[in-house]
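In: next one to model:
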Amino acid sequence: MNAGRLRGRSLRTRLLLLITAILVTVCAAMALTTVFAQRAYLLGNLDDRVTNAAERSLGGASLHPDLTGDLTFLNESGHPAGMLAARLDTDGTILAAATVGQDAPPRNLTAAQTAALSGIGTDGSYHTRTVPGLGTYRVTGLAGDGVRVLTGLPMGDVQDMISGLVAIEAVVAALGLTAAGCVCAVVIRRQLRPLGRVAATAVEVSRAPLCRGEVTALTRVPERDTDPGSEAGQVGAALNRMIDHVESSLAERQRGEERVRRSEERMRRFLADASHELRTPLASISGYAELMNRGTDRIEPGMAWRRVTAESARMTGLVEDLLLLARLDEGRPLQSAEVDLASLVAEAVWDARAAGDGHDWQLELCLDTAPLVLGDEARLHQVVANLLANARVHTPAGTRVVAAVEAREGLGTIRVRDDGPGIPPDLLPSVFERFTRADASRARADQSTGSGLGLAIVAAITAAHGGRIDVRSEPGRTEFTVELPLTGETGADTLTWSARASMR
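Out: Now for the predicted structure:
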């Protein structure tokens, strides 16, 4: 089987084929080694017997050195059956040759049989010759005292033993290879089961609809197949880590898509609300201008001019709020200076009293030192003013509004609370989003409720100063909390504050 076809098969098949090939090679090498060793041993034993027989034949022939064709020594007892002997002349030519029979007198060899023994010297070396009609012989020649003999013994027993050994080894090897192949197949199958389960998990994960961005629980490799002590366990553990990365990436992508979708929705809503808020004063200005063009009998010029001025101011304020939010979104730096929160909140409360004297305005300063923060005083004043304006606009007359300032643990805290009706629960999660209003209708009868940007500006300015804002509301108590990091330094004079002032 060539390498290309082998690579196209499964790992289990390749391992089984390779192990089988190795076992066949090892068995063949062992069998050949055994056969050659056994053959060498048997041939050595046979050569010893051939040498003994040749020495005996030489001794018997030496009794009649003059009789060059004399083979009477073969009549002596003790010669093995099938032994052949020959007398040679000085040129190595066979003069007489005979073979010992079983319970029979020696029988002379034929010319063909004699010719098969020609060319063998008397130097004591061993030769293997096939004698027609007699079989294969191990032959050697010796010389002494002018006598030269040739002696050989049949190799049939050795060949039969070698053949039997080869047959036995072949049968044993076949049975052993069959058993070993079966055992290897079972062992390989069992050992590769974890890898198969890992592969099945990988296939299942590859079929998951990952392109649709659905974050689903992807299949994991079982814990038993993630043992780092084995190669399959290492692959399983690596696959689980990869699946974790894939799931986290999918979850992050889904969160990103969700953020983009929400951002797009907010942007569409923002543009729609901004367009509406700008269109309303523009429509009013356009309407009054049209009435003025038709003549003064339709509308008093002074009233028309006042309305145009009011709508223009309203539109200007909205545009300024939008520009402020845009600058804060871009992360433009604000002015930075030390700001005394206590003085800032006190001024904002006085301004709120002037704008809405129908409320009960309270100021609480619970301080040991002057709370100094680093920031833009005008923007921080806008934060407090917007919170107070929100309380004034959305609560009835007579509502108590308390503005408190605290300083502890490195934070300056501003709290604005009122005992009004509270914020609707369904509106509370989005109260700091842009264009969020208690009255979601675009055609609001009361335009004094604002554009819904006040609290969004509060949240943006607070975040730009490194602070945080929170709100808690229930019927009878609504509290906004603004926390800003203090500078860590007090004012020039150490003050002790503990005041509660009524500003109704």
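In: when you work out contacts or count neighbours from here on, use the C-alpha atoms and nothing else.
Out: Will do.
In: wait, what's in contact with residue 181?
Out: By Cα atoms under 8 Å, 6 or more residues apart in numbering, the residues touching residue 181 are 16, 20.
In: what about it, which helix or strand?
Out: Taking DSSP states H and E as the definition, one finds residue 181 inside helix 156-191.
In: now do the helices in this protein.
Out: For the chain, the helices defined by DSSP state H occupy 3-7, 11-61, 111-115, 156-191, 193-206, 231-294, 301-329, 341-355, 377-393, 454-464.
In: list the helices and strands the third one packs on?
Out: Packed against helix 111-115 by the contact rule (3 or more Cα pairs under 8 Å, 6 or more residues apart in numbering; DSSP states H and E) you find no helix or strand.
In: figure out how far the helix holding residue 181 is from the centre of its chain.
Out: Counting by Cα atoms, centre = their mean, to the nearest Å, helix 156-191 is centred 46 Å from the centre of its parent chain.
In: flag every buried residue along it.
Out: Neighbour counts over helix 156-191 (16 or more other Cα atoms under 10 Å) mark 158, 161-162, 165-166, 169, 173, 176-177, 180-181, 184-185, 188 as buried.
In: what angle do that helix and helix 231-294 make?
Out: Inter-element angle recorded for helix 156-191 and helix 231-294: 30 degrees (by axes from the mean of the first three to the mean of the last three Cα atoms, to 10 degrees).
In: here is a second sequence; please produce its structure as well for comparison:
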Amino acid sequence: MTEAPRTARAPWSIRRRVVLGVVALVAVVGILIGTVSVFALRQNLLQRLDSQVQEVMRFVTSGPGGGSVPGGSDNLRSGLVIVVDVDGADPAGVVYDGPGPGTALTDEQIEQALAAPKNQVSTITIPGLGTYRMEVHRASNGVAAVGMSTSEVDTTTWTLVGIFALVTAGALLLAALGAVALTRVALRPLGRVTETAARVTELQLASGDVAIPERVPTAEADPRTEVGQVGAAINRMLGHVESALVARQHSEEKVRRFVADASHELRTPLASIRGYAELTRRIDDDLPVDAIRSLDRIESESIRMTALVEDLLELARLDEGQGLVFGEVELVRIVTDAVGDAYAAAPDHDWEVVAPEPPLTVEGDQARLHQVVVNLLANAHRHTPEGTAVTVTLAEAGDDVVLTVADDGPGIDPELQPILFERFARGDTSRSRATGSTGLGLAIVAAVVDAHHGEIRVESRPGDTRFTVRLPRRRVLAD
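Out: Below is the predicted model:
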């Protein structure tokens, strides 16, 4: 039989541990003090009771004129038992409930009293009377037994136990309240350290922020205290992270600058290569077949490299926030024109537009938004077989406009979806190369959408792939 997995117990907070620790310590101390005090008091009371038993025993065994009843015959202690067993006579016993004549004991009670250890005070239970401290002493003419009830000692003991229980309960309550208050004050600096860490987690460190202005306050970063050591360590860590982010930014800026410069410089020689290839093919003299094939490859590769260079240059501009010209953009017309161009380029697909009546405008860069639609349509065409239905939907959603490009193709590999909008991400490298893809189309889409403060996401399964772009109707100004 398989054993059910155990549920992990929730960890205790420091405050809870401190409060429970203090309460447990006070409880242990209170119980220890109460136990010792009650035990000491009971022993003291029993010793006094034993002294009274021994004193009465001396009076009983001294015979007539040999002693006097302690306190006088009219002040006999309540619960006093005296048993006398004279040789040659039946034993007799009396229990006193106060001043005056006592009550005779039964034979069973007398027998139990005389059964106590000789010549020492011990505790016995007499039927019908309760617990007694009893001493049995043999005299010259018989045996005498004297005992006193422990009821008053027991009552005093249990009263003291109750008092200690109430005092301990009150002390536990005060200790709990005090521990909560003290931990709240003691952990307040740690709370400020946590708040600082929480504010740092809200910074957009992955999207370009390199300055980390948040630091643990100096009062909570004093290394002479435990919380201060944590605060100081966090401040050092934030300093190291900020230095690493600055270094990362400088490195990325160098890479972007290199890509932009290289792309810009490559445009002219690539245009020359393409031009000379076209010019050579137009020569009147007949060229060998191999030469014509080579020129065709040179021209096609130059076109592909030019597209790659243009895409890299476009990304570099978007990374630097350059080239965006904001204005009123009518999306219905852009989508309609882009779908018309896609149908002309790929009539083997079923293209459909679902959009409200124009105008449906947003504030953005018209050329870049047109590029977003074109790239999404090209992606749907490039990675789906003939006969695939591609539906482009425009809809209003409050202050946003939602653009959806859906197809019923084979879908996107789940392993590829998390990196789909990264640069040079390709599901099928060989096919993408054959169809002229640079692996940058969706990266440009994501960069343009991000520059418009929108968002893009993809949901894909076999038979249903959806790219959803959400754009704000009005331009979002940076803080």
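In: TM-score of the superposed pair?
Out: Once superposed, chain against chain, the TM-score is 0.51 (TM-score structural alignment, normalised by the length of the second structure); 273 aligned residues with a Cα RMSD of 3.5 Å.
In: returning to that earlier point: where in the second structure does the helix holding residue 181 of the first structure fall?
Out: Mapping helix 156-191 of the first structure onto the second structure (TM-score structural alignment) gives residues 151-186.
In: now swap in stretch 41-53 of the first structure and tell me
Out: Taken onto the second structure by TM-score structural alignment, stretch 41-53 of the first structure occupies residues 44-56 there.
In: same thing with stretch 230-248 of the first structure?
Out: Here stretch 230-248 of the first structure aligns to the second structure at residues 225-243, judged by TM-score structural alignment.
In: which position in the second structure pairs with residue 342 of the first structure?
Out: Taking TM-score structural alignment for the superposition, residue 342 of the first structure sits opposite a gap in the second structure.
In: with residue 136 of the first structure instead?
Out: Checking with TM-score structural alignment, residue 136 of the first structure has residue 131 as its match.
In: what's the span of stretch 60-69 of the second structure, first residue to last?
Out: With Cα to Cα, to the nearest Å as the measure, stretch 60-69 of the second structure spans 8 Å from end to end.
In: tell me, how many residues neighbour the nearest residue to residue 281 of the first structure once chain neighbours are set aside?
Out: In this structure, residue 281 of the first structure finds its nearest non-sequential neighbour in residue 311, 4.9 Å apart by Cα to Cα, 6 or more residues apart in numbering. For residue 311 of the first structure, the count of nearby residues is 19 (other Cα atoms under 10 Å).
In: please list all residues in contact with the aligned partner of residue 83 of the second structure in the first structure.
Out: Here residue 83 of the second structure is matched to residue 86 in the first structure, going by TM-score structural alignment. By Cα under 8 Å, 6+ apart, the contact list for residue 86 of the first structure reads 71, 94, 95, 96, 97, 98, 149, 150, 151.
In: tell me the contacts of the closest residue in space to residue 86 of the first structure that isn't next to it in sequence?
Out: Closest residue in space to residue 86 of the first structure, ignoring its immediate chain neighbours: residue 97 at 4.0 Å, by Cα to Cα, 6+ apart. For residue 97 of the first structure, the contact set (Cα under 8 Å, 6+ apart) comprises 71, 84, 85, 86, 87, 108, 109, 114.
In: looking at the second structure now, which of these still hold up?
Out: Among the contacts of residue 97 of the first structure, the contacts conserved in the second structure (both residues aligned by TM-score structural alignment, their matches' Cα atoms under 8 Å) are 84, 85, 86, 87, 108, 109, 114.
In: in a markdown table: those residues, plus distance to residue 130 of the first structure.
Out: As requested, those are exported to a markdown table (distance: Cα to Cα, whole Å):
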| residue | distance to residue 130 of the first structure |
| --- | --- |
| 84 | 12 |
| 85 | 15 |
| 86 | 16 |
| 87 | 19 |
| 108 | 17 |
| 109 | 13 |
| 114 | 11 |
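In: list of residues touching stretch 7-16 of the first structure?
Out: Contacts of stretch 7-16 of the first structure with the rest of the structure, by Cα under 8 Å, 6+ apart, involve 6, 181, 184, 185, 188, 189, 192.
In: gap between the third one and residue 225 of the first structure?
Out: From residue 184 of the first structure across to residue 225 of the first structure, the span is 21 Å (Cα to Cα).
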